[in-house]
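Participant: below: sequence and its predicted model.
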Amino acid sequence: MNYICPKCQHSLNQQQSAYYCVKCNKYFTYEGEFPNFLTYEKYFSDTSSEAIEKEEEANINKVKKYLVPLFKKLFKNEGPLKILSVGCGSAVEIDVLSDIGYEAWAVDTGDRINYWNRRKSKNLVIADGRNLPFPDKYFDVVMNFGVIEHVEETSSKNIRNRERAQYAKELLRVSKVGGYNIFGFPNRLFPIDFWHYEKHGMRFHSITNDFLASFKDINEYLSETKYSLMMVLPLKNYFSFKVTDFNPYLKIFIKPFNFYMNMVSSGPQFIRRSFLNPHLVIIIKK
């Protein structure tokens, strides 16, 4: 990989165990086996090893049952794809995709990088999705799940919208023309958030609460970026709901809720984008 400077997008010189940008005079070093292209301190959260294992199991299921069939449908009879996972966490999907034959890469900034030593693949980079160290138009697929709502989540609305727009545009920058970007996140317009837990394993919120995003928000973030298609995908096989092992209160709702989500997300686009859909998987063709 020919990395570029995440700050100015100039080419980098590799000097032993570091990368150097001659344009902005910035050094980027390795953290263990992995290059660190952050310009600020890493993000940390308290995540148990048990939670990581459940998360990895769910992500493996998502790759095998949802993403790989989707890739085969989108890229018929094409060679090995170049795929980037942004906000990859422990990056278990990279090993699964690499074993299938894809050139898979991943980036993250948080404490889950401590689990990267489990991975066979070493195509892992410590980097911010708003400032990626990859060249323009490199990847066939750039995907991120449960990430955009955490971009500047505690900042003011203006800062948050600006930074989320930068994040979305940066993901499209590194994708090829004709390639795809996939955003997965809870829908702001649906009043119950099952993915960011509070006391009873769910979070109730007003649709004006802008911690989460909506289809319209993504469209606005990319208002100055060229793309040829944006649509909401069905959710069938997207979830395994392993996370509910930590929330017994929710277990009785899983089957009817899963049925409801599959039904709504398989409807026409105006239904998929609406307040009726709890979770959005948006695909954008560049």
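Facilitator: That came through fine. Residues are numbered from 1 along each chain as shown.
Participant: from now on I want contacts and neighbour counts done on CA atoms only, so please keep to that.
Facilitator: Will do.
Participant: would you confirm that T225 contacts A168?
Facilitator: No - using CA atoms under 8 Å, T225 is not in contact with A168, being 9.3 Å away.
Participant: neighbour-wise, which of those two wins?
Facilitator: Legend: neighbour count by other CA atoms under 10 Å for T225 and A168, higher for A168 (20 against 15).
Participant: in three-state terms, label the more buried one for me.
Facilitator: helix (DSSP: H, G, I helix; E, B strand; the rest coil).
Participant: next up, the contacts around it.
Facilitator: For A168, the contact set (CA atoms under 8 Å, 6 or more residues apart in numbering) comprises 130, 218, 221-222.
Participant: dropping in the other structure now:
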Amino acid sequence: MLRSSITTLDGYHGLLPRTWTRDETCDEAYVDAQNDFQAAKARAFVLPIVREAPVRTVLDVGCGMGGMAVALETEGYESYGIDLPGLTRRWSSAGRSADRFYLVDPDAFELPFLDGSIDFAFTFGAIEHVGTTDGHADRRPDWHAVRRQWLREIFRVLSPGGRMLIGGPNRAFPIDVAHGPDSRATAWERWLARRLGATVHRTWGDNFLWAYPDVHRYLEGLPYGMEARSIGGFLDFSRVPAFARPTARAYVARMPRSLLGTGFNPWVMALVTRRADG
């Protein structure tokens, strides 16, 4: 199932350059905040979707402290997590198994798994940072090409009939509570972000966020199908302020299925299936 690893760091393996040195740039506060509710999010939102089809192997891409992967393992799945090298010491202190957690190079994203070896992969809040120079909102000149390679690499490891759930704030929706403005935001967008405490952005043109059409752009030519999913049940684990959650829940709950794949949906939640005939 696993490809040959070329690097070991703090006991964890990955397809990293041999010259790689430890990256200590992980956001400790963010990692801790995510870790507080990872297991609950896995059971409340991810597990019901995993159970819709026969699944043995599960992969969390951008797993952070790995709470979701561990929770799914306790549910009987062969569960793996991957993330950047800055987390190795945190993984070790938390007792994360080197047989279940692996490292990836953010500049040359390669998964350490064989083709077709994963039945279900998921990633939340990661793709919008892929192809950036700062890991946040400053896009590289080749950012679309980098994201294309990133998404196709996850697709590569899916088994025939396997699925991947890709989630992140929707560029086509004008409000983003999870991030600051794009590095090329206009003056009025930055002014609104300061006043409102949330990013308000244009829904046209480029932005470091992504949208449903990008899924088709990046997977063009591959044997796949895509279904837009509701983010109901996910909001309690997001950065929507507590005072706004009742309104947000009602908005999402009443959204017609026909609008899930549009700019009316605050998040992209794309369930991609690798067709068994491809």
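Facilitator: Arrived safely, thanks for sending. Only a predicted model underlies this, so the values are computations on that prediction, with no experimental measurement involved.
Participant: TM-score of the superposed pair?
Facilitator: Remark: TM-score between the superposed chains equals 0.81 [TM-score structural alignment, normalised by the length of structure 2]; 250 aligned residues with a CA RMSD of 2.3 Å.
Participant: hang on, the earlier thing: mind listing which of the contacts of A168 of structure 1 are in helices?
Facilitator: Assigned to helices by DSSP state H, the following of the contacts of A168 of structure 1 qualify: 218, 221.
Participant: just give me the closest of the contacts of A168 of structure 1 to Q14 of structure 1.
Facilitator: R130 (22.5 Å; CA to CA).
Participant: what about I127 of structure 2, distance to I6 of structure 2?
Facilitator: 25 Å (CA to CA, to the nearest Å).
Participant: please say which of these two ends up with more neighbours.
Facilitator: When neighbours are counted by other CA under 10 Å, I127 of structure 2 and I6 differ, and I127 comes out ahead with 21 against 12.
Participant: residue in structure 1 paired with that one?
Facilitator: Under the alignment (TM-score structural alignment), I127 of structure 2 pairs with I148 of structure 1.
Participant: could you find the closest non-adjacent residue to that match?
Facilitator: R164 (6.7 Å; CA to CA, 6 or more residues apart in numbering).
Participant: roughly how far apart are the aligned residue in structure 2 for the one you found and H216 of structure 2?
Facilitator: R164 of structure 1 maps onto R147 in structure 2, with residues paired by TM-score structural alignment. To H216 of structure 2, R147 of structure 2 is 12 Å away according to CA to CA.
Participant: if we can go back for a sec, my guess is the residue nearest to I148 of structure 1 meets Y221, correct?
Facilitator: Yes - counting by CA under 8 Å, R164 of structure 1 touches Y221, with 6.8 Å between them.
Participant: show me which of the two is the more surrounded one.
Facilitator: Using other CA under 10 Å, the more surrounded residue of R164 of structure 1 and Y221 is R164, with 25 against 18.
Participant: mind checking the SS state of A58 of structure 1?
Facilitator: helix.
Participant: what residue of structure 2 matches up with it?
Facilitator: Checking TM-score structural alignment: A58 of structure 1 goes with F37.
Participant: contact partners for that match?
Facilitator: Here F37 of structure 2 is in contact with F237 (CA under 8 Å, 6+ apart).
Participant: ditto for L209 of structure 2
Facilitator: By CA under 8 Å, 6+ apart, the residues touching L209 of structure 2 are 128, 168-171.
Participant: could you do V177 of structure 2 as well?
Facilitator: 197-199, 239-240.
Participant: which residue in structure 1 lines up with it?
Facilitator: V177 of structure 2 maps onto F194 in structure 1, by TM-score structural alignment.
Participant: sweet, I'm off.
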